[in-house]
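Enquirer: Sequence unavailable; structure follows:
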């Protein structure tokens, strides 16, 4: 006798029974007696949260259905859970691209919302943040139906349609007054836009692209690693270093500095894609030719002149043809390639430096002496001017004193009687002046010495009475 199996089912449990020809289920809660020869398996029901959904496939028909949470359910006998998915939660600036595998139809769902896929849908593109379009941002969009491109510049958060793809997010090109860009159009022609001509802010249109030039960089200009899209028309410095050989077969490493400028952008892009490289290569060739004609001593005495003459050749059209201009070129450094020769060169440079120092010292001493002589000369000139001024003042003072004395004498003569003659008046005046002088001397500590003529000494012999 075969004893049946007894199963006790809870509320969330289900009993899957399988006989020889079919399957069926019994849902809990309860107790189930299973006959012998029937296989049984307890399985739990499916519980979905509010943010979950499940895809369930019928093994007999192949149909797929979707159960969306929150819910709790039991599977049928011939059903299985393919996968439990999280609901796609989109924020206000996000979108997701979904494709229906049964029809091939693509749809775009923009937030804010929750997205539950249908039975035949899959996520073609994960949730993506939309593009914020503003004054400096635009979006280049391709229509996948006809392949056309359009530029969207309207200020908003952009979500592509089902038949659209974002090719590129473009930034507005902002040019300063000294900047220019070269734009290649859809027909392959170049268009130059200058920042100084009221075209300093714009978006590239569909099928347009900026011309990107690869210029030589580094002090030896060996690698073309400098990418240039914005062309600066201001004068700029450029360093370059290369080897030369003098007439007496001395190898030198010459470092030069170019001060150059782009004059004609159209001429430049039509003749070269590496303006600095062309400038340095041509200049090196010309400088090598000039240095090879001069001995080392001559070159060291006038290396700047040698280099300038080789570059500033008015008959050379090379730079004009490439739309550039070299304002000046200076030798930055001169060194020998071989160490032994470098020592000799250092001695020559040291001797030249000492000679210049001696000349400078002698010049300084000469300037000091010259300034001393100039100072003495200025002092003497000022002393002469002072003596001249003193003499003039003395003359003026004497003249003033004489005039006042003459007025006093004239007044004295006018007070005398008209009966006196002029000699008598003069004699009286002289007598009074002598008395005045004697009186002044008498009041002083001076010793007076009189001659007979001063005192009118007379010796008379008178008879005795």
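Expert: Now that the structure is in, tell me what you want to look at. Everything numeric in this text was worked out from a predicted model, so none of it was measured.

Enquirer: CA atoms for contacts and neighbours, from now on please.
Expert: Will do.

Enquirer: for the stretch 151-300 of the chain, what spans make up the strands?
Expert: 156-158, 164-171, 173-174, 179-184, 190-194, 201-202, 209-210, 213-217, 223-228, 230-232, 236-245, 251-262 (DSSP state E, counting those that start in this stretch).

Enquirer: Identify, out of the ones you listed, the most deeply packed stretch.
Expert: strand 179-184 (a mean of 20; mean count of other C-alpha atoms under 10 Å).

Enquirer: looking at it, residue 153 is touching residue 134, isn't it?
Expert: Yes. With contact defined as C-alpha atoms under 8 Å, residue 153 reaches residue 134; the gap is 7.3 Å.

Enquirer: So which of these two has more stuff around it?
Expert: residue 153 (17 against 14; other C-alpha atoms under 10 Å).

Enquirer: Please name the nearest non-neighbouring residue to the more buried one.
Expert: Leaving aside its chain neighbours, residue 153 sits nearest to residue 138 (4.9 Å; criterion: C-alpha to C-alpha, 6 or more residues apart in numbering).

Enquirer: contacting residues around that neighbour?
Expert: Residue 138 makes contact with 151-154, 169-172, 203 under the criterion C-alpha atoms under 8 Å, 6 or more residues apart in numbering.

Enquirer: run the last query once more with 6 Å
Expert: Contacts for residue 138 (C-alpha atoms under 6 Å, 6 or more residues apart in numbering) come out as 152-153, 169-170.

Enquirer: Kindly reformat the residues you listed as a markdown table containing distance to residue 111.
Expert: Formatted as a markdown table, the contacts of residue 138 follow (distance: C-alpha to C-alpha, whole Å):
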| residue | distance to residue 111 |
| --- | --- |
| 152 | 20 |
| 153 | 21 |
| 169 | 21 |
| 170 | 24 |
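
Enquirer: which one of those residues is nearest residue 438?
Expert: Ranked by distance to residue 438 (C-alpha to C-alpha), the contacts of residue 138 are led by residue 170 at 119.3 Å.

Enquirer: Okay, the closest one and residue 181: tell me how far apart.
Expert: 16 Å (C-alpha to C-alpha, to the nearest Å).

Enquirer: Give me the buried positions along stretch 9-23.
Expert: 9, 12-18 (16 or more other C-alpha atoms under 10 Å).

Enquirer: who wins for proximity to residue 77 among the strands of the stretch 151-300 of the chain?
Expert: strand 164-171 (43.8 Å).

Enquirer: Not counting the closest one itself, show me its contacts.
Expert: With C-alpha under 6 Å, 6+ apart as the criterion, strand 164-171 contacts 136-144.

Enquirer: Write a ChimeraX command that selects only the buried members of those.
Expert: Listed next is the ChimeraX selection for buried residues among those, using 16+ other C-alpha under 10 Å:
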select :137,138,139,140,141,142,143
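
Enquirer: Export the contacts of strand 164-171 to CSV and append columns for secondary structure.
Expert: Listed next are the contacts of strand 164-171 as CSV, based on DSSP: H, G, I helix; E, B strand; the rest coil:
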residue, secondary structure
136, coil
137, strand
138, strand
139, strand
140, strand
141, strand
142, strand
143, strand
144, coil
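
Enquirer: Check it against this one:
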């Protein structure tokens, strides 16, 4: 019986594979096995996998696939075949791997530190996380959902599986600077003032500007582009615009002495009047200077002595005669 069914000792890394009529059986070492000489068999070596090693295996019976990682001594199942072998990737805490399933197209991200072993249908791309300091940010958009957001430093930032991103630097604003911001999603506008490091929101478009520094003799005319209303801002002050404000160039007030005056007209109402010194004259947005021979519009009054007088003729034309 022993001669008909010889005994074989299997080492630790050996496997006996026996072909029956319709099935295959395997016996893994170490140990003694009885071998039927009337059946086809062979002895194979196990696969030794190190810490970074892996193999891809396919079951020929049901078509399923799997990945086997080390460290270990690996024996194939009765219907399994090796499809490939490789080494995993060691990721540091600053790295991540973007993984895509070639069968389903699904993506996922795994961050380090770890040793990444790909699955049977996976491909991966190793990349570095984005290091952001306290004045940097990333503008992120999810290509799957369209959602946007902004991530600020300081940090190490890792993207999601479907995220696209662009790195930028915050805008330093001094105490006299500002940004006019419009939200492209809602259409709302706002003004953000310094001093600060300013970061945009995910839907913000912006322009940087400087405030107007006005002395006690200066002023500007401001028009609200939303309502059309006009107003005047006098110094001394540092003026910041509202989100819909448009300002004129800085203007100088008219300085009037005791014996000086200007003729004015309000073009919105048609009212005319004379403004006399002494003092500063700030022209409202609807005021205009009339009938002046000088570029500034300032005219001198006439001084009368004890026996002098003015003769005023109204018709047919206004005329003043000193006597």
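Expert: Sure, I can see it. As the structure is a prediction and not an experimental result, all values here were calculated from the model.

Enquirer: TM-score for these two?
Expert: Once superposed, chain against chain, the TM-score is 0.53 (TM-score structural alignment, normalised by the length of structure 2); 189 aligned residues with a C-alpha RMSD of 2.8 Å.

Enquirer: before we move on, the earlier item: would you list the strands of the stretch 151-300 of structure 1 in CSV and tack on distance to residue 324 of structure 1?
Expert: Below are those laid out as CSV (distance: least, C-alpha to C-alpha, whole Å):
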stretch, distance to residue 324 of structure 1
strand 156-158, 44
strand 164-171, 30
strand 173-174, 24
strand 179-184, 15
strand 190-194, 16
strand 201-202, 26
strand 209-210, 21
strand 213-217, 14
strand 223-228, 16
strand 230-232, 12
strand 236-245, 12
strand 251-262, 4
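
Enquirer: before we move on, back to that, how about the residue nearest to residue 153 of structure 1, what's its match in structure 2?
Expert: Matched by TM-score structural alignment, residue 138 of structure 1 corresponds to residue 261 in structure 2.

Enquirer: Can you list the buried residues in the host helix or strand of residue 32 of structure 2?
Expert: Assessed by DSSP states H and E, residue 32 of structure 2 sits inside strand 31-34. By 16+ other C-alpha under 10 Å, the buried positions in strand 31-34 of structure 2 come out as residue 33.

Enquirer: elements contacting it?
Expert: Here strand 31-34 of structure 2 touches strand 7-10, going by 3 or more C-alpha pairs under 6 Å, 6 or more residues apart in numbering; DSSP states H and E.

Enquirer: Buried residues, the strand it packs on. List them.
Expert: residue 10.

Enquirer: could you say what helices and strands it packs with?
Expert: Counting by 3+ C-alpha pairs under 6 Å, 6+ apart, strand 7-10 of structure 2 packs on strand 31-34.

Enquirer: which residues in structure 1 does whichever helix or strand comes after the strand it packs on align to?
Expert: Counting by DSSP H and E, the element after strand 31-34 of structure 2 in chain order, helix or strand, is strand 40-45. Strand 40-45 of structure 2 lines up with nothing in structure 1 when matched by TM-score structural alignment.

Enquirer: which residues are contacting strand 40-45 of structure 2?
Expert: Against strand 40-45 of structure 2 from outside (C-alpha under 6 Å, 6+ apart): 13-19.

Enquirer: now those residues in TSV, with secondary structure, neighbour count and distance to residue 89 of structure 2?
Expert: As requested, the contacts of strand 40-45 of structure 2 are exported to TSV (DSSP: H, G, I helix; E, B strand; the rest coil; neighbours: other C-alpha atoms under 10 Å; distance: C-alpha to C-alpha, whole Å):
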residue	secondary structure	neighbour count	distance to residue 89 of structure 2
13	coil	16	26
14	strand	19	29
15	strand	20	30
16	strand	20	33
17	strand	19	33
18	strand	19	37
19	strand	14	38
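
Enquirer: mind putting those residues in CSV, distance to residue 42 of structure 2 included?
Expert: Output for those, formatted as CSV (distance: C-alpha to C-alpha, whole Å):
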residue, distance to residue 42 of structure 2
13, 14
14, 10
15, 8
16, 6
17, 6
18, 7
19, 9
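
Enquirer: Spit out the contact partners of the residue nearest to residue 27 of structure 2 when sequence neighbours are not counted.
Expert: Computed as C-alpha to C-alpha, 6+ apart, the closest residue to residue 27 of structure 2 that is not its neighbour in sequence is residue 16, at 5.0 Å. Going by C-alpha under 6 Å, 6+ apart, residue 16 of structure 2 touches 26-27, 43.

Enquirer: how about the alignment partner in structure 2 of residue 112 of structure 1, what does it touch?
Expert: In structure 2, residue 112 of structure 1 lines up with residue 236, judged by TM-score structural alignment. Shown in contact with residue 236 of structure 2 (C-alpha under 6 Å, 6+ apart): 214-216.

Enquirer: now, among these, which is nearest to residue 31 of structure 2?
Expert: Among the contacts of residue 236 of structure 2, and counting by C-alpha to C-alpha, the member closest to residue 31 of structure 2 is residue 214, at 97.7 Å.

Enquirer: close enough to count as contact, the closest one and residue 239?
Expert: No. The pair residue 214 of structure 2 / residue 239 is not scored as a contact, 7.6 Å apart, by C-alpha atoms under 6 Å.

Enquirer: Nearest to residue 381 of structure 1, out of the contacts of strand 164-171 of structure 1: which one, please.
Expert: residue 136 (76.2 Å).

Enquirer: measure the closest one to residue 126 of structure 1 for me?
Expert: 27 Å.

Enquirer: and what of residue 194 of structure 1?
Expert: 42 Å.

Enquirer: what does residue 35 of structure 1 give?
Expert: In terms of C-alpha to C-alpha, residue 35 of structure 1 sits 51 Å off from residue 126 of structure 1.

Enquirer: and if you look at residue 318 of structure 1?
Expert: For residue 318 of structure 1, the distance to residue 126 of structure 1 - C-alpha to C-alpha - is 56 Å.

Enquirer: State the span of structure 2 onto which the biggest helix by length in structure 1 is aligned.
Expert: Ranked by residue count and defined by DSSP state H, the top helix of structure 1 is helix 339-415. Under TM-score structural alignment, the alignment places helix 339-415 of structure 1 onto no residue of structure 2.

Enquirer: relative to strand 251-262, how tilted is that helix?
Expert: 60 degrees (axes from the mean of the first three to the mean of the last three C-alpha atoms, to 10 degrees).

Enquirer: follow-up on the earlier one: of all the contacts of residue 16 of structure 2, which comes closest to residue 223 of structure 2?
Expert: Nearest member of these to residue 223 of structure 2, counting by C-alpha to C-alpha, is residue 26, at 89.6 Å.

Enquirer: The closest one sits in which helix or strand?
Expert: Going by DSSP H and E, residue 26 of structure 2 is part of strand 24-28.
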